[in-house]
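> Sequence first, then the predicted structure, then my questions.
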Amino acid sequence: MKRKSSLGLAGILGLTLVLSACSGSNDNNNSSPSTSASSAPSASAQASETAVGQFPLKEQITLKGVAKRPPLAPSDFNEQPLIKELEKNTNVHIEWDTTVDTDFIAKRNLLLASGSLPDFFFPSQFNDIELLKYGKEGTIVPLNDLIDKHMPNLKAILDRRSDIKAYITAPDGNIYALPVGEEIGSGQQVIGSQPNFLYINQEWLDNLGLQMPTTIDEFTNVLKEFKTKDPNKNGKADEIPLTYIDNFWTGDIGYLFGAFGVPDKTYRPNNFTFLDHLNVDNGKVTVSAQQEGFKQAAAYLHNWFKDGLVDLDAFTHDYDTYFARGKTPDETIGAMIWWDKNDVAGPERGKHWVHVPPFKDMVVEFSNGGDGLDRNGPAITRDNKNPEITAAWLDQFYAPEMAAQARFGPIGVWFEKDASGKLVQKQIENPGEFRQSSAVSNGIGLLLTDMTDKVGYIEPRAQERIDDISKYYLPQMQKEKFPNIFFTEEELEVIERLKPDISDYINKMRAKWLLGGGVENDWDKFQKTLDKMGVQELLKVHQAGYDRYIAAQK
C-alpha cells in the first residue's frame, strides 16, 4: 500500500512538471533578477529551473511552515506519509510548526505581532480585512506572478474557472492567499448550506414511549423526560438531555433560534466576523440580534439551562471533549447539534441517532458565505527567501489526486483506485473522525465538480448529507444568504472598525441571557448599545456590498 501511494504522488509530480514545461519554459522573465545577474546556482535560480521541471532539487532547501492541523493528526506533519513522499520527490524539507484548528488563529496572530514570520502559512485563514491589511503593508506577498509562472496546476484551474479567479482576487487586483475547498452540491443543496443538524437518540425515545417532537414545546418536554426518567436505564441521574458547542462553525444553538423565526449564525472559529449574526430577507440585510425573535429565543432557551436540560460544558467544548461526550461507557446524551452524528456518537451508537425534522413554522438557516470554497488558503510571507520554490511546492496540492489525498487521506489509507484508475473511498468505519487523523489539512487544494471523473472525492457521507439537507431542511430553509463577497477597501475599514466589537458584544450577551436570563430587562439597553457601537453604519456597508453582488449576477 505504501508503494501504491508513492507511485500516485510520483505520477502527480510528473504531470506537474510536464504541465509546467508546456507553460513557458523558454520565458526568461521566469527568472528573478538575482538569477539573471549571477551564474551561481542560487535559490532563485533553482526556483526558476524547478518551474520547468527540475524537482527534485539538486540541493535540499528548508522552508518554515506554520500549519493548522486536524485535531487528531500528528503534531509533526513530517510524520504524515504524504508529506514524507512530497519531500522525497521535491527535496524540499519543511520545518513545521503546527497547531490544532481551534488555537490556530491565536497562534498565527502572535507570530504576526512579534514579527517572527514563517516562510508560509498553511493555510493563512486570513479574512478579507487581514488579506488587504497584510498585503498592503507587505507582510504577505502577491501571488499573481508566482501562480502564472510557477504553479501550473493552479493556473490551469484558474484559466478554466474565471469565477474562482475573480473570487480570490482582492479589489486592488492582487491574489494574497490561495483558494481552497471542495465543491459538493450547489445552491441551497451545497453541503454546507445547513451546518447544524439536530439529532435525537431514538433508543431513548423508544425506551420512554415518546414520539418525535414536532414543535419547540414538544422538544422541551422530551428533554425534561430525558432528564428525569432514566432513559439509559442505568439507575443513575447522569443524563445530559442536550449537548452542543456554543458559537462554533457547526453544532451551535443558534440553529434553534430559527424556531422563533430568526436563525442566529456564528462563524467565529474561521474569523469571518463580517458574516456573524447576519440574515437576508427579501434583499434586506439584517442583524439577528436586533429582531424580536432573537429576544424570544434567548428568553425561552434560558429555561432549558435553568432546568438543567443543557450541557453547561457547551461553552468550553473543543473537538476532543465534544466527541468524547457521546462515547462514555453508558450513553448519557439524548440530543445534540452537530455536522455528523457519528463523529460524536460513534458508528455503532449512531445507528439509533436520527434527525429531528425542523419544527412546525421553524425557519432553517441558509448558511452565509461561499459554496464550499474559501480564499484563505496558504500565503507566502515577506521573509521567504525562496518564494518561487515555495509556490512550486504548494502547487503539488492543486493536482486532483494530491488535493484529494491531502484533504482526506493517502491512497491505501483513505482511497483506493478502481478499475478505471479513479480514486474512490475505502470502507471506513467512522470517516468523520478518521479524517481528523488521516488528512494533512482541509486548508489546501481544490476539489471541483469537473474533477470527479478523476477523483471520486464525494465521500458517501457527503452525498448522504446533501440528501438529508434536501429531505429534512430544504423545505423550510431561508431562500437568501449573505454571500462571501470581497468588500472594497473602504468598506472593509468600516467592518474592521465596527464588526469585531459588535459581534463580541452580541456573543457575550447571548451567553449571559442563555445562562442567567434577563433578556427582557436588558433588551432596550442592548439595542441602544448596538446603535452606539455603529450597527446601522455596519448594516449600510453590508447592504451596499450585497446589492452590488446581486447586481453583478444579472
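Sure, I can see it.

> going forward, measure contacts between C-alpha atoms and count neighbours the same way
Noted.

> if you count residues, which helix in this structure comes out on top?
Across the chain, the longest stretch assigned as helix under DSSP state H is helix 489-516.

> to the chain's geometric centre, what's the distance from that one?
Offset of helix 489-516 from its chain centre (Cα atoms, centre = their mean, to the nearest Å): 20 Å.

> I'd like to know which elements it is packed against.
Other helices and strands packing on helix 489-516, by 3 or more Cα pairs under 8 Å, 6 or more residues apart in numbering; DSSP states H and E, are helix 128-136, helix 292-306, helix 519-533, helix 535-553.

> Need those in CSV (columns: distance to residue 403).
As requested, the helices and strands packed on helix 489-516 are exported to CSV (distance: least, Cα to Cα, whole Å):
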stretch, distance to residue 403
helix 128-136, 23
helix 292-306, 41
helix 519-533, 43
helix 535-553, 30
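
> could you dump the ones you listed to a markdown table with distance to residue 351 and mean neighbour count?
Output for the helices and strands packed on helix 489-516, formatted as a markdown table (distance: least, Cα to Cα, whole Å; neighbours: other Cα atoms under 10 Å):
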| stretch | distance to residue 351 | mean neighbour count |
| --- | --- | --- |
| helix 128-136 | 41 | 20 |
| helix 292-306 | 27 | 19 |
| helix 519-533 | 39 | 14 |
| helix 535-553 | 42 | 16 |
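
> Which one, of those helices, ends up nearest to residue 144?
Minimum separation from residue 144 across those (Cα to Cα) falls at helix 128-136, 12.4 Å.

> what's the next secondary structure element after that closest one?
helix 144-150 (DSSP states H and E).

> can you list contacts of that following helix?
Helix 144-150 is contacted by residues 20, 23-24, 30, 48, 51, 154-155, 174-175, 387-389, 391-392, 395 when judged by Cα atoms under 8 Å, 6 or more residues apart in numbering.

> which of those are buried?
20, 23, 30, 48, 51, 154-155, 174-175, 387-389, 391-392, 395 (16 or more other Cα atoms under 10 Å).

> returning to what we had before: quick one: the longest helix of the chain to helix 292-306, angle?
With axes from the mean of the first three to the mean of the last three Cα atoms, to 10 degrees applied, the angle from helix 489-516 to helix 292-306 works out at 40 degrees.

> Helix 519-533 and helix 489-516, what's the angle between them?
160 degrees.

> Got another one to weigh against that:
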Amino acid sequence: MEKSMKILSTAVMIVASAFALAGCGSRQSGNKEDKNTITLIAPDHSDVHPKNKDLWMWKQYQKKTGIKVNWEQVKDWDQKKQLILSRKDLPDAFYQTMWSNDELVKYGQQGLFQPLEKLIPKYAPNLYKLMQKDPSLKKGLTTPDGHIYALPYTSDDPLGGGRHFKFYINKKWLTKLNLKAPTNTTELENVLQQFVTKDPNGNGKADEQGFYMDSGQFGALELMIKAAFGFNTAGRTAMENNYYIDNSNTLQYIFSDPKMKQVWQYENELYKKGLVAKTAFAGVDYDKWVADAAKDTVGCFAWVGPDFIGPDAQDDYEPIAILNGPDGKNGSMVTQSSLMGSSAFVVTKDAKDPKTLLKWVDYYYSQAGSIFGFFGKKGVTYNVNDKGEKVYVDKILNYAKGPQLGAYQYLDNVYAGFFPYLEVSEKEKQIAYGRQPETFGIDPLKHMPKQILPTLMATADESAQLSTISTDLDNYVAQARVKFVTGKWNLDSDWDNYQSQLKKIGVDQWVKIRRAQYKRYEKE
C-alpha cells in the first residue's frame, strides 16, 4: 500500500510540474492568478453534497496542482444548457454535463466546442493509453467529421459502473420452497409460478408477485429476455437502441425480427399466468413498489444493482447475470460499452489554453487519479483492512443516508455518474461501502456478447431523419408491446399487420441509416 501511495505522490508531482510549465501561456492578461485559474460549469447537486468549491476533494486537488477552479454549478441542466450556450462568453469547459452525441456533432461543427483529438496523445496521456488499450473508446468518441469534441466517462470493468443489468430473485423464497435460481427462461417461469402459488412469505395471503417493479420498468424485464433469445450480440446499449448484429455482421432492427415474436409470446405467457404483475404497465409508482418490497411481496426484479428496491429489502435478493433461452443456450452478459458517457468534459471555444485543461482532467484517467477520485486519501476518507482492501472510514460508512452519500460529502466521483474519470471496479466499490461484492452462479465474464458497441454517432442529416422516425417507431412499439403482452393483440393473427405498420412508419430507412453508422464505426 505504501508503494501505491508513493506512486500516487509521484504522479501528482508530475502533474503539478506539468501545470507549472503550462501556466506561462494560459491567459492573455498576464495576471498570475489567471494563469492558474480555470472556469468550469457543472451540475448542482448541493441538495446532497457540498458545493464543489467547498468539497474536500477539489480543495485537495487544488493543492496538488496549483490550479484553482472557478465553479459555476447549475440546477436543471437540461432546461438551461441552451440558454448557457447563447452567452457571449462561455466557461473554459463543461464538467460532468450531459450532451447528446447529436449535440456534440452540432455544436462542434458550429465552433462552440473545440476538437481535442490532436491534443489528447500529448496532453492527456492517461486517457490516450486507455484508448490504445480499448479502441472502442476512440471509435465511440469520434464524430462523423473525424473530430473528438469531448472526453469520456469510462469503466474498464464490465461488471461495474451501472453497466451490468441482471435479474434479482428473492433468495428467501428460493430457500423456503427448496428451489434453485433459474438459469433459463423455462426455469424462470417455473420458479415464478411457485412464487405466486405457494405462499413463500408465509403470511397466508396470496399477495406474492412474480416479476414486479414500478409501472414503466417493464423494459428491465424485456432487456434480459431479449438477451436470452439471442438479441445480445452487441451489448446492452445496442439492445436499448433497438438493434443487434446478426451472424453475417449486419445490423438488424430488433422489433421487426421474428425472434421478437418469441420474446413477446414468452412475456405474454408470464403475464397471462399472473407471473408478471398486472400493474406492469400502469398503476404502481416507485414508492409503492419499494413499500411492497419491504412487506416481502416481490419475487423478482431487474436492475444494475439490488439497492434500487430500497434498503429494507435489498439484502433479500441474489443476482442472476446469465439467463439462457428455452433451449438452454444464447444467454450472455447484459453490459454496456466501456464508453458510459461521451460528453463528460467538453472544452469550449473560449478556452484560451485547452492544453492545461486536458492536463488537469487527465489525472483522473490514471489508476492513481481513479483511486483518489473515488477513495480519497488513506487515513482521511478510507483505511486499508487486513486483506489490503480499501474501506471508507466510519464517518462515511455510518452516514445516515448511506455510505455512498456519505462518501459524497468528501468526494465527487461517487454519485450521479458521467464524470471525466476511469471508474474503479465494482468489487472495490462494494468493499469500500462495507458490503459483500456480488457473486454469480454462472460467471458472466465467461459469457460476454460478441462485441459491445457504444451509441453510434450520426451525421446532422442522419440525426434529422432519425429524430422523427425513431420517435414514431418507439411510440408504436410501446403500444404494440402492451397489446401483445396483455393479449389484446394476437401474436399470430396481428403480427403481419404490426410489421406492415413498422414499414409505413419508416423502419427500412431507419435500418439503412443505422447500418451506415455501424459501417463508419467499424472503419474508424
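Arrived safely, thanks for sending. These figures come from a predicted structure and were not determined experimentally.

> that older thread, tell me which of the buried ones among the contacts of helix 144-150 of structure 1 fall in helices.
Among those, the members found in helices (DSSP H) are 20, 48, 154-155, 387-389, 391-392, 395.

> quick one, strands of the stretch 201-350 of structure 1?
Under the criterion DSSP state E, counting those that start in this stretch, strands of the stretch 201-350 of structure 1 are mapped to 240-243, 278-281, 284-287, 333-338.

> nearest to residue 401 of structure 1, of those strands?
Nearest of these (Cα to Cα): strand 333-338, 29.0 Å.

> how big's the offset between that closest one and structure 2?
Taken against structure 2, strand 333-338 of structure 1 registers an average deviation of 1.7 Å after superposition, with mean Cα distance after the TM-score superposition for structure 1.

> other SSEs contacting that strand?
Helices and strands touching strand 333-338 of structure 1, by 3+ Cα pairs under 8 Å, 6+ apart, are strand 197-201, strand 240-243.

> In TSV: those, plus mean neighbour count.
As requested, those are exported to TSV (neighbours: other Cα atoms under 10 Å):
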stretch	mean neighbour count
strand 197-201	25
strand 240-243	24
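
> which one of those strands lies closest to residue 405 of structure 1?
Comparing those under Cα to Cα, the one sitting nearest is strand 197-201, at 26.9 Å.

> which part of structure 2 lines up with that closest one?
Counting by TM-score structural alignment, strand 197-201 of structure 1 pairs with residues 166-170 of structure 2.

> Name all residues that make contact with residue 472 of structure 2.
Residue 472 of structure 2 sits next to residue 505 when contact means Cα under 8 Å, 6+ apart.

> Oops, could you answer that again for residue 229 of structure 2 instead?
Listed by Cα under 8 Å, 6+ apart, the contact partners of residue 229 of structure 2 are 259, 262-263, 324-325, 330-331.

> what's the answer for residue 492 of structure 1, then?
Shown in contact with residue 492 of structure 1 (Cα under 8 Å, 6+ apart): 128-129.

> any idea where the helices of the stretch 151-300 of structure 1 begin and end?
152-160, 162-168, 202-208, 216-228, 292-306 (DSSP state H, counting those that start in this stretch).

> and the second one, what does it pack onto?
Counting contacts by 3+ Cα pairs under 8 Å, 6+ apart, helix 162-168 of structure 1 packs against no other helix or strand.

> do that again at 10 Å, thanks
Using 3 or more Cα pairs under 10 Å, 6 or more residues apart in numbering; DSSP states H and E, the elements in contact with helix 162-168 of structure 1 are helix 152-160, strand 373-374.

> With distance to residue 489 of structure 1 as added columns, please give those in a markdown table.
Supplementary listing: those in a markdown table, determined by distance: least, Cα to Cα, whole Å:
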| stretch | distance to residue 489 of structure 1 |
| --- | --- |
| helix 152-160 | 24 |
| strand 373-374 | 19 |
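
> can you tell me which residue in structure 2 aligns to residue 288 of structure 1?
Checking TM-score structural alignment: residue 288 of structure 1 goes with residue 254.

> got the contact list for the nearest residue to residue 128 of structure 1 once chain neighbours are set aside?
Distance criterion Cα to Cα, 6 or more residues apart in numbering; nearest residue to residue 128 of structure 1, sequence neighbours excluded, is residue 486 at 6.7 Å. By Cα atoms under 10 Å, 6 or more residues apart in numbering, residue 486 of structure 1 lies in contact with 127-129, 166-171, 375, 492, 545, 549.

> residues touching residue 226 of structure 2, list them.
Residues in contact with residue 226 of structure 2 (Cα under 10 Å, 6+ apart) are 219, 232, 239, 254, 259-260, 262-264, 323, 325, 331, 334.

> Compare the residues you listed with structure 1 and list the overlap.
Compared against structure 1 with both residues aligned by TM-score structural alignment, their matches' Cα atoms under 10 Å, these retain 232, 254, 259-260, 262-264, 331.

> who's in contact with stretch 482-489 of structure 2?
Defining contact as Cα under 10 Å, 6+ apart, one finds that stretch 482-489 of structure 2 is touched by 218, 261, 263-272, 278, 280-281, 477, 480-481, 490-491, 494-495, 498.

> got the buried residues for it?
482-487, 489.

> Could you dump those residues into CSV and include distance to residue 287 of structure 2?
Output for the buried residues of stretch 482-489 of structure 2, formatted as CSV (distance: Cα to Cα, whole Å):
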residue, distance to residue 287 of structure 2
482, 23
483, 26
484, 28
485, 25
486, 24
487, 28
489, 31
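
> of those, closest to residue 436 of structure 2?
residue 485 (37.0 Å).

> Quick one: map that closest one onto structure 1.
Checking TM-score structural alignment: residue 485 of structure 2 goes with residue 514.

> I'd like to know how far the residue of structure 2 positioned farthest from its centre sits from residue 361 of structure 2.
The outermost residue of structure 2 relative to its centre, with distances by Cα atoms, centre = their mean, is residue 30 at 42.0 Å. Using Cα to Cα, to the nearest Å, residue 30 of structure 2 is found at 23 Å from residue 361 of structure 2.
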